[in-house]
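**Student:** turn this into a structure:
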Amino acid sequence: MDLDIVDLSRLQFAITALYHFLFVPLTLGLSVLIAIMETVYVMTGRTIWRDMTKFWGILFGINFAMGVATGVVMEFQFGMNWSYYSHYVGDIFGAPLAIEGLMAFFLEATFVGLFFFGWDRMTKVQHLTATWLVALGSNFSALWILIANGWMQNPVGAAFNPQTMRMEVTDFFAVLTNPVAQAKFVHTVSAGYVTASLFVLGVSAWYLLKGRHVPLAKRSMTVAASFGLAASLSVVVLGDESGYQSSEHQKMKLAAIEAMWETEPPPASFTAFGFPDREARETHYAVHIPWVMGLIGTRSLTQEIPGINQLVDDAEGYIRDGIDAYDALQAIRAAKTDAEIPAEARQRFEDKGARMGYALLLMRYVDDPRHATDEQIRQAAMDSVPPVGPLFWTFRIMVGLGVFFVLLTATFFVLSARHRLDAHPWLLKVAVWSIPLPWIAVECGWIVAEVGRQPWVIEGVLPTAMAVSNLGAGTLLLTIAGFVLIYTVLFVIEMKLMLKAIRKGPPHVSEPHLSFYQPMIDKLARTR
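**Tutor:** I've put the predicted structure just below:
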């Protein structure tokens, strides 16, 4: 297997995924925020809330369109660049994606049209229902996609079929209720809510600094600060749940995030700072916070978290079991009928078949895993360690930004409660300059989730190096350049449209204090 092809295929998917994920969080959060704003409008009848809904809805629509344009391409990549992956696990992975298209995307796309064009054709309650269905569709879309992704992190409810040489569903309910998928869903959606809240907060703060659309800006900031504070706190809590799930199902990822080379006595400490050294297998200048990692990873004071070196030793044993399972599989495949399958081979595969994926790590070094040397087995075991440095730092950037978001939204929540949102211009400037930070945090989260799974495309089942299509390097380089060019153009268009809409402001703002005089103003306009 040409590893350059693997790296290029990974690079292409990473680029398209990172671009696409620029639009997803804002779509998730804004859809709920505009639904909240319209709910207030329907309950109070104050037209300024309708104007708020329309204004933020315009920005939502621009972002939604770009998200669709960049997201459709990703699903086609599974067939183009990852054909063996699609063949191997398509029966399982394809089902949530198909349901996402039928249940969520069509729901969202249908009611998005009603949201934009139904203001004068529907009653208030009917339009509000359409708005909430847009929000529901957006979040349902994230649910099904993350069920598929969660299965890649923790492949439950499926088994390998020696006859078809594919993974097949054995319990679809287990796939749906996968604890890793559920933790990823709530954590990702909450991160989207934070992203949208800080976006609304920052844009509204800019309006206050400019003295424009002040009533709309203050109300928007109040909603964003309240919603953002709740979402920021939930991200922290749900991030703890994700850490706990990693300690249960992805021990190597958790050890790499912590740069924990040796197993520590429980409860393990949290490394707040340090410089991981993969060659020396140690973390230089490490600053530890006692007990914290043990509480996050195990929720106990007595359970240990295995270190990278211990997990590499465990992986070596798994590879040897996998070789035995691979040998039994060849015996099963050689039999012409079920009756001819040796009972001993069948039993060996039943006992050790779950480890066969580890034997496939050897395909990087040898065509037949059964012919691997001890040195090759040891090297394959070392390959089970993901990139420690990138994981260590991206996780800490994400966590640090998460703490900042809690403090920022809490500050503006207090200011809104005291009706002093514009009392401190320097805080408004901080809010404006903080607009890009949630995107940095969510991209870091994506890197932690996906890079932390390496070298697996399906954890413990299928190595990434075996999942790619048989493509040439030239083809991949050409498509990478094409995607970068097209997506960059789309991103520039998105930014120009968003900035233009923000600078222009709401097309019509209904000031509450003018509502009493509006009939007289209309009558005067008619006489002229």
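
**Student:** CA atoms for contacts and neighbours, from now on please.
**Tutor:** OK.

**Student:** all the strands of this structure, residue numbers only.
**Tutor:** In the chain, the strands defined using DSSP state E lie at 158-161, 166-169, 270-277, 282-289, 456-458, 462-463.

**Student:** point out the most buried one among those strands.
**Tutor:** Greatest average neighbour count among the strands of the chain goes to strand 462-463 (a mean of 24), per mean count of other C-alpha atoms under 10 Å.

**Student:** residues in contact with it?
**Tutor:** Strand 462-463 is contacted by residues 357, 360-361, 455-457 when judged by C-alpha atoms under 8 Å, 6 or more residues apart in numbering.

**Student:** picking that back up, relative to residue 345, which of the strands of the chain is closest?
**Tutor:** Residue 345 lies closest to strand 158-161 among those, at 14.5 Å (C-alpha to C-alpha).

**Student:** I'd like to know which elements the closest one is packed against.
**Tutor:** Strand 158-161 is packed against strand 166-169, with contacts defined by 3 or more C-alpha pairs under 8 Å, 6 or more residues apart in numbering; DSSP states H and E.

**Student:** centre of the chain to the strand it packs on, how far?
**Tutor:** 25 Å (C-alpha atoms, centre = their mean, to the nearest Å).

**Student:** buried sites along stretch 395-402?
**Tutor:** Residues of stretch 395-402 classed as buried: 395-396, 398-399, 401-402 (neighbour count, 16 or more other C-alpha atoms under 10 Å).

**Student:** before we move on, what about stretch 379-398?
**Tutor:** Result for stretch 379-398 [16+ other C-alpha under 10 Å]: buried residues 379-396, 398.

**Student:** next step: the residues you listed restricted to helices.
**Tutor:** 379-382, 388-396, 398 (DSSP state H).

**Student:** let me have these in TSV, extended by distance to residue 438.
**Tutor:** Listed next are those as TSV, based on distance: C-alpha to C-alpha, whole Å:
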residue	distance to residue 438
379	38
380	37
381	36
382	34
388	23
389	22
390	19
391	18
392	19
393	16
394	13
395	14
396	14
398	9
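
**Student:** which two from the residues you listed end up farthest apart in space?
**Tutor:** 379 and 398, at 31.4 Å, using C-alpha to C-alpha across those.

**Student:** contacting residues for residue 272?
**Tutor:** Per C-alpha under 8 Å, 6+ apart, neighbours of residue 272: 286-289, 396.

**Student:** from those, pick the one nearest residue 77.
**Tutor:** Nearest member of these to residue 77, counting by C-alpha to C-alpha, is residue 396, at 30.7 Å.

**Student:** second chain to compare with the first, below:
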Amino acid sequence: MIIDPDVVTLSRLQFALTALYHFLFVPLTLGLIWILAIMESVYVMTRREVWKRMTQFWGVLFGINFAMGVATGITMEFQFGMNWAYYAHYVGDVFGTPLAIEGLMAFFLEGTLIGVFFMGWTRISPVKHLLVTWFLALATSLSALWILVANAWMQNPVGSAFNPETMRMEVTSFAEVFFNPVAQAKFVHTVSAGYVLGSMFVLSISAWYLLRGRNVDFAKRSMTVAASFGLAAALSVVVLGDESGYAVSENQKMKMAAIEAMWETEPAPASFTVFGIPDVKNRTTHYALQVPWVMGLIGTRSIDKPIPGINNLVEDTKGKIDNGIRAYDAMLVLREDKHNAQAKEILAAHDKDLGYALLLKHFVEDPRKATPEDIQKAADSTIPNVPVLFWSFRIMVACGFYFIALFGYSFWLSSRRRLDRNRWYLKLALWSLPLPWVAAELGWIVAEYGRQPWAIEGILPTSLGVSSVTTGQVWTSLGGFVLFYTALAVVDAVLMLKFARKGPDGLGIWPVVERDPSLRPALED
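**Tutor:** Next comes the predicted model:
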């Protein structure tokens, strides 16, 4: 049976919307908790009350964001059973393992520690409370680690194999799944992006206070921490992003070619296209402005290895589809006769290409009856949306270099104690608040949209992973998610703005220093 393409499209849309919305909160949680840990560490070392109160105020905003992240994250995992039932059945043994570990090892740990963080200020000693904060920071990173291990397996399915007896993917080496090079690259890159976002959050809101001449001591100290941490994080993102690019070129060559809009294989080392207009219809890129060697050095770490172009990869895919058809035929023989030695031998020789035969199910019910035209369509379907990837990647990279410049200038101003002297800089810092979210969301678009048409790269096409549902049912659930998440967005925005505008003094966290200057020496001591 050929899957209804509308069901596939709507299911993809629903998961994409919920994932992108959830990722509005994840990176802020990852970054802000480490800033809290730094501030509280200064408090414990110096015993200066100002740092404790800074930790408490930013902790309130962290708590709101954390609650929203939990509320939006739980529903995502249930979607695997609701909209992606066959995906869950086919690869659940592998994909479900890191998700289960994340729930047991990190999610419950975070939930416990955050309660102690908020309720323990007067119940445990400062040193013990600091340990709780640091463990909470580690727990949030640990939670992200296991999620990214699962996601990385979708990009590079190592440590697993197809079992013809169960007709499912099964784990062969959990160590390979965990130490997947894509997982390690994605983890360090993602958490570093979260550190940038958390730093920009603190920097921008503090700039807003300075523009209004309120909470000046609080804002300047907060900006100093954000500038230092943000600069280190922004530099890390660029360096670690290079590692992610290398991992993509090694394991997802079509994604790399699409990011570069590279239609033909170029002589090594390949150039980096700074600007261009991808033309999908004619398979060319107009007005390309290129920098020699850069892409080859990033993608291959060499000067003599080429990066395959899209057209060359499509031709290679046609050969994999032919091999996959042989594996598919052998798989069907084994379903009838599990002891057929010849079928086992054929499947063992071509099982890595079985997924390419499954691409044909989008065009023909039985892949063995596919025509050359069907094979060509299946091979062409492996080309992701080139313009979207091309521009998403470049905007993301541009944001990354902008963050380095902004945090670098902020650090320089902080070292000269001039953070509150330049109003144009404070306005720039305030207006920059949305940019880390833009960069983070574009990063996930590049990672996930660039993997299409695969749910599991080279293993399971997205069109085969959906549940047996109707378009009406998916429309209903999609509409419900949109309404529910819109309501959550309104609540989150109202709460964040309310508490940010009140500030630490309005929440009773900060002494009213500006009203009574005599309190300033006591506060700073």
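
**Student:** where do the helices sit along the stretch 401-525 of structure 2?
**Tutor:** Listed in chain order, the helices found in the stretch 401-525 of structure 2 under DSSP state H, counting those that start in this stretch are 423-431, 435-444, 471-506, 520-524.

**Student:** which of the ones you listed sits closest to residue 140 of structure 2?
**Tutor:** Per C-alpha to C-alpha, nearest to residue 140 of structure 2 of the helices of the stretch 401-525 of structure 2: helix 435-444, 17.2 Å.

**Student:** equivalent range in structure 1 for the closest one?
**Tutor:** Counting by TM-score structural alignment, helix 435-444 of structure 2 lines up with residues 437-446 of structure 1.

**Student:** ok, now stretch 48-63 of structure 2?
**Tutor:** Using TM-score structural alignment, stretch 48-63 of structure 2 pairs with 46-61 in structure 1.

**Student:** and for the aligned residue in structure 2 for residue 278 of structure 1, the neighbour number?
**Tutor:** With TM-score structural alignment as the criterion, residue 278 of structure 1 lines up with residue 280 in structure 2. Counted with other C-alpha atoms under 10 Å, the neighbours of residue 280 of structure 2 add up to 14.

**Student:** which residues touch residue 280 of structure 2?
**Tutor:** Residue 280 of structure 2 makes contacts with 386-387, as judged by C-alpha under 8 Å, 6+ apart.

**Student:** then residue 384 of structure 2?
**Tutor:** Contact partners of residue 384 of structure 2, counting by C-alpha under 8 Å, 6+ apart, are 254-255, 258, 449-453.

**Student:** now, which of those residues sits nearest residue 273 of structure 2?
**Tutor:** Of all those, residue 273 of structure 2 sits closest to residue 258, with 11.6 Å by C-alpha to C-alpha.

**Student:** aligned to residue 389 of structure 2, what sits in structure 1?
**Tutor:** Counting by TM-score structural alignment, residue 389 of structure 2 corresponds to residue 391 in structure 1.

**Student:** shouldn't its match be in contact with residue 255?
**Tutor:** No - using C-alpha atoms under 8 Å, residue 391 of structure 1 is not in contact with residue 255; the gap is 10.0 Å.

**Student:** neighbours of the counterpart of residue 342 of structure 2 in structure 1, just the number please.
**Tutor:** Alignment note (TM-score structural alignment): residue 342 of structure 2 maps to residue 344 of structure 1. Other residues within reach of residue 344 of structure 1 by the criterion other C-alpha under 10 Å amount to 11.

**Student:** cool, residue 483 of structure 2 as well?
**Tutor:** Residue 483 of structure 2: 12 neighbours (other C-alpha under 10 Å).

**Student:** distance check, it against residue 476 of structure 2.
**Tutor:** Applying C-alpha to C-alpha, to the nearest Å, the value for residue 483 of structure 2 to residue 476 of structure 2 is 11 Å.

**Student:** what of residue 90 of structure 2?
**Tutor:** Distance from residue 90 of structure 2 to residue 476 of structure 2, by C-alpha to C-alpha: 26 Å.

**Student:** those two: who's more crowded?
**Tutor:** A direct count of neighbours by other C-alpha under 10 Å for residue 90 of structure 2 and residue 476 places residue 90 higher, at 19 against 11.

**Student:** in space, what's closest to that one - neighbours in sequence excluded?
**Tutor:** Leaving aside its sequence neighbours, residue 90 of structure 2 sits nearest to residue 168 (C-alpha to C-alpha, 6 or more residues apart in numbering; 4.8 Å).

**Student:** the aligned partner of the one you found in structure 1: what's it in contact with?
**Tutor:** Here residue 168 of structure 2 is matched to residue 166 in structure 1, going by TM-score structural alignment. Residue 166 of structure 1 is in contact with 87-89, 160, counting by C-alpha under 8 Å, 6+ apart.

**Student:** likewise residue 137 of structure 1?
**Tutor:** Each residue near residue 137 of structure 1 by C-alpha under 8 Å, 6+ apart is listed here: 103-105, 107-108.

**Student:** ok, now with 7 Å
**Tutor:** For residue 137 of structure 1, the contact set (C-alpha atoms under 7 Å, 6 or more residues apart in numbering) comprises 104-105, 107-108.

**Student:** which ones among those are found in helices?
**Tutor:** Going by DSSP H, the helices hold 107-108 from those.

**Student:** how do the contacts of residue 137 of structure 1 look in structure 2, which are kept?
**Tutor:** Compared against structure 2 with both residues aligned by TM-score structural alignment, their matches' C-alpha atoms under 7 Å, the contacts of residue 137 of structure 1 retain 104, 107-108.

**Student:** between those, which is nearest residue 10 of structure 1?
**Tutor:** residue 104 (27.4 Å).
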